[in-house]
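Q: coordinates only, sequence not included:
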């Protein structure tokens, strides 16, 4: 059970979510609702659902719904003309149910609802308003029922190759395949943020580009800078008043700033919306780096944007894998991508000879498969090393593009496979460390020594 201190923190974050949502959710915000529900005694009970609210229009063509007397699965995209409609959507979710197409889907059980928020993390690099509502375990589903659900989905329009396929598309947990309780997640994107692809530090000047929702009150924005090296306080400053704002165009408004930072090798930029953090982001002057590997990358990957996009924005798994390979190279690992398809995505080596097998994924639906592959391939390599009378310790890393609050996995599986889990937050932190020389051996050792490493998702997502 969470400690009393944890309970108080999560209660505070719930209060903060409710207080902040009106400053974040503006008229015209887009809503993306994804859900999987199972029918029991004529009622639809949610196994998983996620409500995304964003200032940016979601990709088109993603709407569908499959409804039978057994299951209700779908995705709906919409926006509202009244703030009260957004309030009702969130209020319903906090009460444990959602209504889509006049159809009510509820969390199972009679116990009190419980809450968790990723906003309780102090070390966040980027932040959305987040709230997770859960209650109880889902009633057991028999294998025969799961097979029936799979075949219903294969015959549906559009067709899906069973629960695994549709859960992967929706980025939700599938019924019967997880240990955590059913939940409704609410994620609210910020109404203002940096346009990272247009920001850089070069020759003592920091170039920043921002974008806001058209209805955002720019007086709520605070932009702060901390430059390195910071031998005195002169390179710590508020620079909100240096932003030049363009006229509103459609749903957005852009702003630009050019800030003099004499002698700066790096700059930490912080974006605040009122009293809430939106983003902390390091920008590094590549011409002043001591990391020769970073120089090599930047020679052929201008401003690191190709790598950044490959890691943080792509929806293509092969591109994501290449981005991770680039990052690991810059962090000091020797990296190889094997030709054989029946092999890890990447094999890494450290200067001291540690060997690491690595798998990467954009979604959580194939976690069990990825963990199983890592376990088998680590054992196969360890056995080969034993036969060669070499040290047979092999490490494994599972990299996921999603933030920790969206990753649901079984802690026991991670423990058995002794796998290091790197989520989106870890990747952001790693990219922020690229400018300096890194020690891959220390990276692996510290990851292994942290008792909670790779387990924070399952163990910290316990409810109030």
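A: Received it, and whenever you're ready, just let me know what you need. All figures in this text were calculated on a predicted structure; none of them were measured in a lab.
Q: C-alpha only now, for contacts and for neighbours.
A: Will do.
Q: how far away is the residue nearest the centre of the chain from residue 113?
A: With distances taken as CA atoms, centre = their mean, residue 403 lies nearest the centre of the chain, 2.2 Å away. Between residue 403 and residue 113 the distance is 24 Å, computed by CA to CA, to the nearest Å.
Q: still on that earlier bit, spit out the contact partners of the closest residue to the residue nearest to the centre of the chain other than its chain neighbours.
A: Among residues not flanking residue 403 along the chain, residue 424 sits closest, at 4.6 Å (CA to CA, 6 or more residues apart in numbering). For residue 424, the contact set (CA atoms under 8 Å, 6 or more residues apart in numbering) comprises 312, 400, 401, 402, 403, 404.
Q: burial count for the last one?
A: Using other CA atoms under 10 Å, residue 404 is surrounded by 20 other residues.
Q: got it, and the second one?
A: The local packing count at residue 400 equals 24, with neighbours defined by other CA under 10 Å.
Q: check contacts around residue 111.
A: 135, 136.
Q: typo on my end, it should be residue 240
A: 221, 222, 223, 224.
Q: could you verify that the third one is part of a helix?
A: No - residue assignment for residue 223, taken from DSSP: H, G, I helix; E, B strand; the rest coil, gives strand, which places it outside any helix.
Q: can you pull out the strands in the stretch 351-464 of the chain?
A: Taking DSSP state E, counting those that start in this stretch as the criterion, the stretch 351-464 of the chain contains strands spanning 355-361, 394-400, 419-422.
Q: indicate which one of those strands is closest to residue 190.
A: strand 394-400 (22.5 Å; CA to CA).
Q: what's the closest one in contact with?
A: 354-364, 370-371, 374-375, 378-379, 381-382, 418-424.
Q: so it versus strand 355-361, what angle?
A: When axes from the mean of the first three to the mean of the last three CA atoms, to 10 degrees is applied, the directions of strand 394-400 and strand 355-361 differ by 20 degrees.
Q: hang on, the earlier thing: export the strands of the stretch 351-464 of the chain to CSV and tack on distance to residue 48?
A: Listed next are the strands of the stretch 351-464 of the chain as CSV, based on distance: least, CA to CA, whole Å:
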stretch, distance to residue 48
strand 355-361, 20
strand 394-400, 19
strand 419-422, 23
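Q: structure B:
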């Protein structure tokens, strides 16, 4: 590796250094891959693969291994009892190898040069930062249309059955062979942090910050760091390191650390959680009785008493004006929306502080429901695939905003939800507008909407199905 560019090698070094501080005994290993059979000494050449190390136990039995025609697809979830086992897996993945639990070896196609690395560690603006490393080596093998068609048929006859390569790739959250000729095969390694902030058990009231951190029972909490920055704060008294104030106890199979910190003159507090030298999460905690919504003040400066916004949301007959109103409301609530210019794009593309992406279609007529929902599904699918192929394992949320009351959309609501689309009605718009002075964290809003969607219809918000 010494002959590789310094920046390339630094991705691997930083990932391995951070991984050593994060992974502990008792992690769960999730390995997924699509591979093409080979006549060489290795069993198959990897097309796309992911390795995820998580502190959470697996939910249900998702293990399978299918070998059909020229393709091998698999998912394996096992418990890692020793840190050394995880280190070995990362070390081998770093040079392009995977070894399945059944002893078979799978490898990235070799190129003349050494591995090329990419990493999520360089995303300096991320609010949540799991460790991520991508490893690629050489060009992929080729699949002709007749071969792909034969593989599709074989997968439909398999046990368990899949509706072709598109279905199994979507289930695994991997890229589908044959869709992009220039796509480079890769292994994506991701490590979920062993500790995180519990939003539902954090609060800021009358300059008193209550913060709770939940950790894996085997995690060494002495490596955890937690910093706060109060706004507006009392000069430097509003900036503190508070990890040593956390009081830890075992609860519900986890270690939970809590602290109560006095922060004078604090309307909102930024929490910065780190493990070792790597950032885990940054998030804001607001005092609902004092927090100043600077976005609201800014919009009100140009739209006195929000009359224009109110008209756009409630009385607009022009769909484009309604879209602008929804974009303005999302901005007030802490989202980052943009009105698209391309006719083939969704009405709005929205980002949350935590990095989630949301595709929004807006309508004032129930007659547009099926057409809008179909477009959302297609565009969500194409964007998800493009993000995965570029190494961004992001969840894309689809939202349909309708400016009519809930009882007028009840007939179509179930169909929309069954497609994994979050439906927003007139009542939801009014409730969001009423929260403009002290909005909730946008990522929490989206998470709550997705949970309601799952509870209502059993549908997932977006591919992959097995995320």
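A: Everything's here; your move. The shown structure was predicted, so the numbers you read here are calculated from the model rather than taken from an experiment.
Q: and the TM-score between these chains?
A: Superposed pair, TM-score by TM-score structural alignment, normalised by the length of structure 1: 0.65. Supporting alignment: 340 aligned residues with a CA RMSD of 3.8 Å.
Q: give me the distance between the residue nearest to the centre of structure 1 and residue 317 of structure 1.
A: 16 Å.
Q: show me where the stretch 51-200 of structure 2 has its strands.
A: Counting by DSSP E, counting those that start in this stretch, the strands of the stretch 51-200 of structure 2 are 64-68, 71-80, 97-99, 105-107, 116-119, 131-136, 186-191, 195-197.
Q: quick one, helices of structure 2?
A: 6-22, 83-93, 145-157, 164-172, 294-302, 307-314, 319-332, 369-389, 410-418, 426-434, 442-457 (DSSP state H).
Q: now for those, which one comes closest to residue 202 of structure 2?
A: Of the helices of structure 2, nearest to residue 202 of structure 2 by CA to CA is helix 442-457, at 12.8 Å.
Q: and for the closest one, what span of structure 1 is it aligned with?
A: Across structure 1, nothing matches helix 442-457 of structure 2 (TM-score structural alignment).
Q: which strands and helices sit next to that helix?
A: Contact here means 3 or more CA pairs under 8 Å, 6 or more residues apart in numbering; DSSP states H and E; on that basis helix 442-457 of structure 2 packs against helix 410-418, strand 421-424.
Q: list the helices and strands the last one packs on?
A: Strand 421-424 of structure 2 is packed against helix 369-389, strand 396-402, helix 410-418, helix 442-457, with contacts defined by 3+ CA pairs under 8 Å, 6+ apart.
Q: and if we set it to 10 Å?
A: The contact analysis (3 or more CA pairs under 10 Å, 6 or more residues apart in numbering; DSSP states H and E) places strand 421-424 of structure 2 against strand 357-363, helix 369-389, strand 396-402, helix 410-418, helix 442-457.
Q: how about the first one?
A: Contacting helix 410-418 of structure 2 under the criterion 3+ CA pairs under 10 Å, 6+ apart are the following elements: helix 369-389, strand 396-402, strand 421-424, helix 442-457.
Q: distance to residue 121 of structure 2 for the ones you listed - can I get that in JSON lines?
A: As requested, those are exported to JSON lines (distance: least, CA to CA, whole Å):
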{"stretch": "helix 369-389", "distance to residue 121 of structure 2": "17"}
{"stretch": "strand 396-402", "distance to residue 121 of structure 2": "21"}
{"stretch": "strand 421-424", "distance to residue 121 of structure 2": "31"}
{"stretch": "helix 442-457", "distance to residue 121 of structure 2": "20"}
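Q: test my guess that residue 93 of structure 1 contacts residue 115.
A: No - at 11.3 Å, residue 93 of structure 1 and residue 115 do not qualify as touching, with contact defined as CA atoms under 10 Å.
Q: common neighbours of those two, please.
A: Common contacts of residue 93 of structure 1 and residue 115 (CA atoms under 10 Å, 6 or more residues apart in numbering): 131, 132, 133, 134, 183, 184, 185.
Q: just send those residues back as JSON lines, with neighbour count too.
A: Below are these laid out as JSON lines (neighbours: other CA atoms under 10 Å):
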{"residue": "131", "neighbour count": "26"}
{"residue": "132", "neighbour count": "23"}
{"residue": "133", "neighbour count": "24"}
{"residue": "134", "neighbour count": "30"}
{"residue": "183", "neighbour count": "28"}
{"residue": "184", "neighbour count": "25"}
{"residue": "185", "neighbour count": "24"}
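Q: closest to residue 51 of structure 1 among these?
A: Nearest member of these to residue 51 of structure 1, counting by CA to CA, is residue 185, at 6.1 Å.
Q: and that closest one, what's its match in structure 2?
A: Under TM-score structural alignment, residue 185 of structure 1 pairs with residue 188 in structure 2.
Q: again, but for residue 134 of structure 1
A: Going residue by residue (TM-score structural alignment), residue 134 of structure 1 aligns to residue 136.
Q: OK, contacts around residue 100 of structure 2?
A: 31, 32, 65, 74, 75, 76, 106.
Q: go again with 8 Å.
A: Residue 100 of structure 2 sits in contact with residue 106, where contact means CA under 8 Å, 6+ apart.
Q: my read: residue 290 of structure 1 touches residue 435, true?
A: Yes - using CA atoms under 8 Å, residue 290 of structure 1 is in contact with residue 435, at 6.6 Å.
Q: looking at these two, which one has more neighbours?
A: With neighbours defined as other CA under 10 Å, residue 290 of structure 1 and residue 435 compare such that residue 435 has more, 24 against 13.
Q: find the nearest non-adjacent residue to that one, please.
A: residue 289 is the one closest to residue 435 of structure 1 (CA to CA, 6+ apart), at 5.2 Å.
Q: hmm, the one you found is touching residue 297, no?
A: No - counting by CA under 8 Å, residue 297 is not a contact partner of residue 289 of structure 1; they are 12.0 Å apart.
Q: just name the most buried of the helices and strands packed on helix 442-457 of structure 2.
A: Counting by mean count of other CA atoms under 10 Å, strand 421-424 has the highest mean neighbour count of these, with a mean of 22.
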